[in-house]
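Colleague: pasting the sequence and the predicted model now:
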Amino acid sequence: MSDIRGLQAWMRVLSDQDLPTLNSVVKAICELSDDNQSSTHDLTQIILRDADLTSRVLKIANSVHYNRSFTPIKTISRAIVQIGFINLKNITLASSLIDSFLKGKPRELLIQRLAKSFHAAVQARAMVPYLNNEKQEQVFIAALLRHIGELAILSTGREAAEKFIVARDLHPENELGLSMEYLGVDIHHLNKSLIREWSLGELVTEACDRQGKHSLMAHVVNLGNEVSLHIHKGMQHARMVQVCEQISEQCEISIEDAHKQILLMAEEASVIAKTYGAESLLKALPQRDAIEAKQPAQPTGYELSQYLNQMHTLMIEGESMSAVMQSAVLALQEGAGMQRAAIAMMDYESKCLDVRYIAGNGTNHWRENGRIELERLHKGELLHEFLRAQQPLWHESAKDTTPPGMLRKFIQGGDCMLGGLKINKRIVAVVYADGAGKVMTERQFEEFQLVVNQLNLMLRINAVSN
């Protein structure tokens, strides 16, 4: 039982005692008008008065998800011009919430629930590719906030909150009874009250409403939520099969393509979590090899062509370059038969390469531990020589005596390949593939270069069109 019982008691704790700063920042952001010139100034001031928030917002604004031209965004005013007021407003809101919940040493259950909300947001946004970018961001934010009540009570560290979540997850059919037992209030009532108190918007309010017919945007918010709740059971589970069918109908795509989209967005969630500086969520987000039971398939000989076609389809349909890059590492690993593949983004501000996109067994920890500080590179080592020459490189371990240096943490004594992604002759990312300790082939090097060249072409087209 809890010493805090009832709606008013919990609202007082959340608003006045445990989350007063978050409460004021979130309300200030949400109450900004979307079409008022003074709101632009007000948002700028909200961001600039917090140096950490300013740094986080600029980092996100410069990511491949928002800054498609890769032209550095160095000021908040420039960010508003380049990515738009609404996008920046939503980035600021999401960043503020995530940072507040993850400050200090958050308990494991809070990390797990925030990871589910984050994953739901990424899945939901992918279901409305035909909507403009601003509406996609509204869907993302609404899905992220869909369970704000649960996140808020868990962030207090109160024992009753954790006991309720654990018991409810074991017996979801008895949610109301358990909520009244542990909290003294219906969790849905608390959730809706918090959404109203913090002015979180009409879309998340509609998505949480169990009565009446939902709009398309509210429907996909709830579909994203369903994916995040059940994906840990595996893609073959009956509930996930149903969700796949619903996404297929919603997006007007085949069930097979809906299946692929869910898997791709599960990977995308980890990429975006790193972009938001939320590395602590990575272990709690779904891993492809854990949710998809791979059946040995007879090679057809045109696997790479299928993945290249997928990359082009994503590009044509207006998906982010991030989704294209995740598809590219799968093209290398599954299409070209390379054991492991990754793309590391160049961060000139902090002078490092940061692994974002991965594929292959044993690569899950690369996102957490794959950061390479460029100032620590030594002349003559593999990565240093590649960055100097900026030409596709095949390191044949049996012939090449170049020391692996900082790449030693990836290479297992076998061959590896490196390629650069460039905008205006400036490297923005490095593509990596290896044989996991094995020898690689001439054909694989040709296919590696093909994928890298396709990515470079898409990046340039994307930069010009934006």
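Modeller: That came through fine.
Colleague: when you work out contacts or count neighbours from here on, use the C-alpha atoms and nothing else.
Modeller: Fine.
Colleague: contact partners for the nearest residue to residue 206 once chain neighbours are set aside?
Modeller: In this structure, residue 206 finds its nearest non-sequential neighbour in residue 218, 6.3 Å apart by CA to CA, 6 or more residues apart in numbering. Counting by CA atoms under 8 Å, 6 or more residues apart in numbering, residue 218 touches 139, 203-204, 206-207.
Colleague: adding secondary structure and distance to residue 448, write these out as TSV.
Modeller: Listed next are the contacts of residue 218 as TSV, based on DSSP: H, G, I helix; E, B strand; the rest coil; distance: CA to CA, whole Å:
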residue	secondary structure	distance to residue 448
139	helix	36
203	helix	44
204	helix	43
206	helix	47
207	helix	44
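Colleague: among the residues you listed, which two are most distant?
Modeller: The two members of the contacts of residue 218 with the most space between them (CA to CA) are 139 and 206, at 11.6 Å.
Colleague: presented hereafter is structure B, for comparison with structure A:
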Amino acid sequence: MKESFRSTLIKRIVQNPDFPAFARTVQEAYRITDDELASANDLSALILRDPALTHRILRLANAAHFRHLGGQINTVTRAVTVLGFEEVRLAALALSLFEQIESREHSRVLQSRFLQALYQAFLAQDLARELGGLSAEEMFLCALFQDFGALLVYRHAPEHIAEIERARREEGMDEDTAIQKVVGVLPAALARDVCRQWGLPESARRFLTTARASGKITRLTPEARALRMAQLARESGEVIARGESAEAIRRDTLELARRCDIGPQVFEQASASAREHMLGYEELLSHSDGRPAFLQRLEADEDTPMPADFAAADEEPEERSERLIRCIEQTTQDLTDDYALADLFGRMLEAMREGLDLDLAVLFMLDRKAWKLDPRMGGGPLYARHKGEMTVSLSHNSRLAQLFQTGEDRNITRPKQAGDDILGWQFGGAADVAMIYPLQVNRAPFGVFYLEGRRSVFTEGNVNSLRTLRNQAALAIKSRSRR
């Protein structure tokens, strides 16, 4: 049964419609990272082939953490120049991996867990620079891929997340042991299988092992030294993710460093550098309800309560909008009868707006000739005021245009300050998040549902209801076109 589940899990990963494109992107990103002769032009060409990756790299370059490096950055070439070749090529690989595991379902857990992996990668990179003798880039990749198997399980088997966490909490298991017990999959083996499917070289897979290196880092062979440093980074990230207090986190991470014969000053300097580096990625990777727990823990002081991402696992079932549920039931009935698309879409938007008390609910339709999104109908207190300015050019580098073209359900968090990627009519009310639900028919882009409201109303149950309504809308269009 366990072996059967492993096969099922691998099929889920490989059969994801985005898998082939991401496999090519990651393979090429790793080739460029591994090739000392690769040029900035090679890297820019790779990034520009992927609109979502291009957008994220530009956002990273324009993040407040990097803004002092050279003002507004509008091109990938400029980003490579300002951030540096090494920074951008590692960011391209890391963000491609995040794109593969990102999901609205259980997004809090996935975001926090990926941020933990990213912190570990920066910590290993900075330790390599402090201590010398190892490639900083190789250590970044080694530490990042150490957690890839666990991330794949959380992304493609989310129904088991609560059980895995329960095994960790109640039986004191480490993450790999808990995952293997619950789903019968060893994360390192799963990561190797997927990396092999991607065609990544053995240099990318050699640290995906259950073998452990022990002893003082300075006395080990280069191979064992790299593995030991990656393990130290991973164990340090785990202490941060699950420590009982800021004082305990500092004490336990320094103890881990001492066992490796790394001085406290060197380790704390590398830790501070890794934390600082995370600031540039925070806005890119944090879209859940509130700041992910790992980031809060990373900056906690002695008086800060230790948050967790798994607290909701044992809570009472969440409330769901009855208005959305009734709309789903009514639409199901309508699809078996004669219906007018305009009436059906109007009822959906009204249910979304009133059921979740949204500031704005709009259905955009794609104008292929002009390559733009036109607002066809909508509701909410902001719709009548802004309808005339809501046309969205898909050639413009706006967040909405970028997310529509990815074809995936995403969200936009209300920015702390105005930016070129946020359109003038967005976030004109009290909403703190905009949900984007692309509408596709026969896998071709057709339109998008755009919803602005408070984070608290977009619970997992309500999000599932919204997706169902979007899917029903696509089915209605498809069925009508056949008549």
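Modeller: Cool, the structure landed. Just so it is clear, the model here is predicted, and its values are computed rather than measured.
Colleague: TM value for the aligned chains?
Modeller: The TM-score (TM-score structural alignment, normalised by the length of structure 1) is 0.52; 300 aligned residues with a CA RMSD of 4.3 Å.
Colleague: identify the single longest helix in structure 1, thanks.
Modeller: Determined from DSSP state H, the single longest helix within structure 1 is helix 442-465.
Colleague: so what does that one touch, helix or strand wise?
Modeller: helix 321-330, strand 416-423 (3 or more CA pairs under 8 Å, 6 or more residues apart in numbering; DSSP states H and E).
Colleague: how about residue 341 of structure 1, nearest residue that isn't a chain neighbour?
Modeller: In space, residue 341 of structure 1 is closest to residue 433, 4.2 Å off (CA to CA, 6+ apart).
Colleague: three-state assignment of that neighbour?
Modeller: strand (DSSP: H, G, I helix; E, B strand; the rest coil).
Colleague: count the neighbours of it for me.
Modeller: Residue 433 of structure 1 has 29 neighbouring residues, counting by other CA atoms under 10 Å.
Colleague: now check structure 2 for the residue matching it.
Modeller: Using TM-score structural alignment, residue 433 of structure 1 has no partner in structure 2.
Colleague: wait, residue 433 of structure 1 sits on residue 418?
Modeller: Yes: shown here, residue 433 of structure 1 and residue 418 form a contact pair, counting by CA atoms under 8 Å, at 6.8 Å.
Colleague: against residue 63 of structure 2, how distant is residue 278 of structure 2?
Modeller: In this view, residue 278 of structure 2 and residue 63 of structure 2 are 11 Å apart by CA to CA, to the nearest Å.
Colleague: nope, residue 20 of structure 2 is what I was after
Modeller: Residue 20 of structure 2 is 30 Å from residue 63 of structure 2, by CA to CA.
Colleague: neighbour count winner among those two?
Modeller: More crowded of residue 20 of structure 2 and residue 63, by other CA under 10 Å: residue 63, with 19 against 14.
Colleague: can you pull the contacts of the more buried one?
Modeller: Counting by CA under 8 Å, 6+ apart, residue 63 of structure 2 has contacts 280-281, 283.
Colleague: may I ask which of these has the most neighbours?
Modeller: Ranking the contacts of residue 63 of structure 2 using other CA under 10 Å puts residue 281 first, with 21 neighbours.
Colleague: just tell me what it corresponds to in structure 1.
Modeller: Match for residue 281 of structure 2 (TM-score structural alignment): residue 273.
Colleague: and what about that match, helix, strand or coil?
Modeller: helix.
Colleague: what's the neighbour count on the residue nearest to it when sequence neighbours are not counted?
Modeller: Distances taken as CA to CA, 6+ apart put residue 279 closest to residue 273 of structure 1, at 6.3 Å, once the chain neighbours are dropped. Counted with other CA under 10 Å, the neighbours of residue 279 of structure 1 add up to 17.
Colleague: thought residue 279 of structure 1 was touching residue 368?
Modeller: Yes: if you go by CA under 8 Å, residue 279 of structure 1 and residue 368 touch, sitting 6.9 Å apart.
Colleague: what is the helix or strand containing residue 264 of structure 1 packed up against?
Modeller: In the assignment (DSSP states H and E), residue 264 of structure 1 maps to helix 255-275. Here helix 255-275 of structure 1 touches helix 108-126, helix 238-251, helix 288-291, helix 321-330, strand 352-359, going by 3+ CA pairs under 8 Å, 6+ apart.
Colleague: recalculate using a threshold of 10 Å.
Modeller: helix 51-61, helix 108-126, helix 216-230, helix 238-251, helix 288-291, helix 321-330, strand 352-359, helix 366-369 (3 or more CA pairs under 10 Å, 6 or more residues apart in numbering; DSSP states H and E).
Colleague: looking at these, which is closest to residue 13 of structure 1?
Modeller: Here helix 108-126 is closest among those (CA to CA), at 17.3 Å.
Colleague: and the closest one, how far from the chain's centre?
Modeller: Helix 108-126 of structure 1 sits 9 Å away from the centroid of its parent chain (CA atoms, centre = their mean, to the nearest Å).
Colleague: quick check, central residue of structure 2?
Modeller: residue 102 (3.8 Å; CA atoms, centre = their mean).
Colleague: ok, now which ones touch that residue?
Modeller: By CA atoms under 10 Å, 6 or more residues apart in numbering, the contact list for residue 102 of structure 2 reads 96, 110-111, 114, 151-152, 154-155, 285, 410.
Colleague: angle of the longest helix of structure 1 against helix 321-330?
Modeller: 170 degrees (axes from the mean of the first three to the mean of the last three CA atoms, to 10 degrees).
Colleague: if I look at the closest residue to residue 300 of structure 2 other than its chain neighbours, how far off is residue 303 of structure 2?
Modeller: Once flanking residues are discounted, residue 300 of structure 2 sits nearest to residue 246: 5.9 Å by CA to CA, 6+ apart. Separation of residue 246 of structure 2 from residue 303 of structure 2 (CA to CA): 8 Å.
Colleague: so these two - more neighbours on which side?
Modeller: residue 246 (20 against 9).
Colleague: identify the residues contacting that one.
Modeller: Per CA under 10 Å, 6+ apart, neighbours of residue 246 of structure 2: 240, 252, 297-306.
Colleague: same question, residue 89 of structure 2
Modeller: 29-30, 32-34, 40, 43-44, 46-47, 57, 80, 95, 137.
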